[in-house]
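**Q** The amino acid sequence is not available; the structure is as follows:
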């Protein structure tokens, strides 16, 4: 599999097994919500955590994220390499809502693996690539393990040899003048503090991949498992003939389409200033488990 072929697969909306220096990832175009939803589906028992947007260089990072001087200093010191920087999002289209878990920040890094950067350069945009394991299993650090875990979902796969680091990247947030360590990794706290000074206490863990996500909750109250809209409510339907087609998460009852539309439709409905947002019942299997978890949190039943 050549780098150009892998990039073409990403452009076509397919998933690709991608080597990095940390672990093998299951990669997709960060701006393609359906492709991102397919990652959650393939991994099984999905959670709507924010995903890391992988880019080829610092210019690619600053095209999608707003970096201040400290973020640039970290990037200069540790990129390419196993450090992820969480910063305010600049381009919401190139890293879709589903990839960001509906947040106003984006997690971004330049991987150290040469094959990963070659694919990213050929693709020309950000690529999300969470670890290529099924949920609850160890992250794959060899090509063979990655294929065994989620190769069934990928249309292309690149053998980059054993991962040099073997643990997920360190995640640091640089937001509102604060720098905080959200997830430890091979770039250590001491190394980071030597560059930017003492780190803040972790108060933004929901912004980090690999942590429980704080799901987007609209201003309007959310009512789940609704069979119709109440007075002044907007109904987000699911399935054929349910509600106004404009507000259907999936007119055909496709869970992948519903997951891809969820964050966007909650936000768009909220902009209408309704009395409330009602949501049709969503089947609990597959991606439906994640959709229901997300909706329960938005409705105030969880977290």
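**A** Thanks, I have the structure now. Owing to the predicted nature of the structure, the values given are computational and were not obtained by experimental measurement. Numbering: from 1, shown residues only.

**Q** CA only for contacts and neighbour counts going forward, please
**A** Fine.

**Q** remind me, longest helix of this structure?
**A** In the chain, assigned by DSSP state H, the helix with the most residues is helix 255-271.

**Q** who does that helix touch, helix- and strand-wise?
**A** helix 33-43, helix 97-100, strand 233-238, strand 248-250, strand 276-279, helix 287-298 (3 or more CA pairs under 8 Å, 6 or more residues apart in numbering; DSSP states H and E).

**Q** rerun that using 6 Å as the cut-off
**A** Packing partners of helix 255-271 (3 or more CA pairs under 6 Å, 6 or more residues apart in numbering; DSSP states H and E): helix 33-43, strand 248-250.

**Q** Touching it from outside, list them.
**A** 33-34, 37, 102, 218, 249-250, 287 (CA atoms under 6 Å, 6 or more residues apart in numbering).

**Q** List the buried residues of that helix.
**A** 255-267, 269-270 (16 or more other CA atoms under 10 Å).

**Q** that older thread, out of the contacts of helix 255-271, grab the one that's most surrounded.
**A** residue 249 (30 neighbours; other CA atoms under 10 Å).

**Q** and which of the buried residues of helix 255-271 is nearest to residue 54?
**A** When these are ranked by distance to residue 54 (CA to CA), residue 260 comes first, at 19.8 Å.

**Q** put this beside the first:
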């Protein structure tokens, strides 16, 4: 653990487990370190990065929260929700915010991430530890395979419990907008704050490229069967082979946790393509389908 914190303080990169996916982490206030993340990921443009902090008080040190933001933080932190709010000056470098006047912040729930954040004492950016556009890593080995050569240290937190990136909401302009679906669902957020505003601020959120989370093999969604040379990722009882099922029981949480791992494992078989059976779009299924549409090259 001390080596991990020392790496951050030295301006080096760290592979960090969270409950969502493994991140490639750096000191959010160190522009040179943040630039190394973009270089390591081959990120095609400077999208804003999420600043991870230990608690809500640390979040309010870098972001301006209103009562709605505090209500969201109280309900869902620590956990897989990112809040985009007006930025306070100083703690998060311009590059990490992509030059915007807003900052994306969350309090992760993974105990290893929380221990690092407590010891480091400042915000840490940690986008997924994959090359840009590739499926996010949910186990340490996949993270190391993707970007390990750029990291000075790596921490093993086991398999990520959630398996898809955090939900991102904006609390700017007097309302709440859903910028990226995730494990905290639209229904949960609406149950707390009421109706959501239209998403007109997608540029403030990471993970919004047209093609994203994609393996090398082409992805075909809403598939009822595998074509020649394809692997079918099934969902629900009796759909496809058990080995390649996102969830044989049709459980959305299980499907989310398995999504990126199975995309990677299928890709290693060098198929002509990866077909994915229909997944319901309600609840957590909204986030799963968002990732699948982007993996297939469609804007969600």
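**A** That came in fine, so what should we check first? Remember, predicted model here, so these are calculated numbers, not experimental data.

**Q** State the span of the second structure onto which the longest helix of the first structure is aligned.
**A** Counting by TM-score structural alignment, helix 255-271 of the first structure lines up with no residues of the second structure.

**Q** Next: stretch 145-164 of the first structure.
**A** By TM-score structural alignment, stretch 145-164 of the first structure lines up with residues 142-161 in the second structure.

**Q** what's that stretch in contact with?
**A** Contacts of stretch 142-161 of the second structure (CA under 6 Å, 6+ apart): 4, 13-17, 19-21, 129-130, 137-140.

**Q** One more pass at 8 Å, please.
**A** The contact list for stretch 142-161 of the second structure (CA atoms under 8 Å, 6 or more residues apart in numbering) reads 1, 3-4, 7, 12-24, 40-41, 110, 112, 129-131, 137-140, 257.

**Q** How about stretch 68-87 of the first structure?
**A** By CA under 8 Å, 6+ apart, the residues outside stretch 68-87 of the first structure that reach it are 21-22, 52, 57-58, 65-67, 105-113, 165, 168-175, 185-187, 192, 195-196, 207-208.

**Q** Alignment lookup: residue 118 of the first structure to the second structure.
**A** Checking with TM-score structural alignment, residue 118 of the first structure has residue 115 as its match.

**Q** how big's the offset between the helix or strand containing its match and the first structure?
**A** Using DSSP states H and E, residue 115 of the second structure sits in helix 111-120. Superposed on the first structure, helix 111-120 of the second structure shows a mean distance of 0.4 Å to its aligned residues (mean CA distance after the TM-score superposition for the first structure).

**Q** for that helix, packing partners?
**A** Looks like helix 111-120 of the second structure contacts helix 2-9 (3+ CA pairs under 8 Å, 6+ apart).

**Q** can you count the residues close to residue 74 of the second structure?
**A** Count around residue 74 of the second structure with other CA under 10 Å applied: 11.

**Q** so it is in which element?
**A** Judged by DSSP H and E, residue 74 of the second structure forms part of helix 67-76.

**Q** Tell me how far that helix lies from the chain's centre.
**A** 20 Å (CA atoms, centre = their mean, to the nearest Å).

**Q** And the helices in the second structure?
**A** Assigned helices in the second structure, in chain order: 2-9, 31-41, 56-62, 67-76, 111-120, 140-147, 186-193, 252-268, 285-295 (criterion: DSSP H).

**Q** The third one aligns to what range in the first structure?
**A** This means helix 56-62 of the second structure. Against the first structure, helix 56-62 of the second structure falls on residues 58-64 (TM-score structural alignment).

**Q** Tell me roughly how far the matching stretch lies from the second structure on average.
**A** Looks like 0.4 Å for stretch 58-64 of the first structure (mean CA distance after the TM-score superposition for the first structure).

**Q** I'd like to know how many residues surround the nearest residue to residue 164 of the second structure once chain neighbours are set aside.
**A** The shortest distance from residue 164 of the second structure to any non-neighbouring residue, by CA to CA, 6 or more residues apart in numbering, is to residue 20 (5.3 Å). Residue 20 of the second structure has 29 neighbours, counted by other CA under 10 Å.

**Q** Which residue in the first structure aligns with residue 20 of the second structure?
**A** In the first structure, residue 20 of the second structure lands on residue 22 (TM-score structural alignment).

**Q** Next one: its match relative to residue 50 of the first structure, how far apart?
**A** 18 Å (CA to CA, to the nearest Å).

**Q** Aligned counterpart of residue 193 of the second structure in the first structure, please.
**A** Using TM-score structural alignment, residue 193 of the second structure lines up with residue 196 in the first structure.

**Q** can you pull the contacts of that match?
**A** Residues near residue 196 of the first structure by CA under 8 Å, 6+ apart: 70, 73-74, 179.

**Q** if you set the cut-off to 7 Å instead, what comes out?
**A** residue 70 (CA atoms under 7 Å, 6 or more residues apart in numbering).

**Q** From residue 138 of the first structure, how far out is it?
**A** 32 Å.

**Q** And for residue 109 of the second structure, the neighbour number?
**A** 18.

**Q** ditto for residue 174 of the second structure
**A** Neighbourhood size, residue 174 of the second structure [other CA under 10 Å]: 10.

**Q** Now do the same for it: its match in the first structure.
**A** Looks like residue 174 of the second structure aligns to residue 177 there (TM-score structural alignment).

**Q** same check, this time on residue 35 of the second structure
**A** Using TM-score structural alignment, residue 35 of the second structure pairs with residue 37 in the first structure.

**Q** Same question for residue 96 of the second structure.
**A** In the first structure, residue 96 of the second structure lands on residue 99 (TM-score structural alignment).

**Q** ok now do that match, which residues does it touch?
**A** Contacts of residue 99 of the first structure (CA under 7 Å, 6+ apart): 30, 36, 50-51.

**Q** do you know how far it is from residue 288 of the first structure?
**A** Counting by CA to CA, the gap from residue 99 of the first structure to residue 288 of the first structure is 17 Å.
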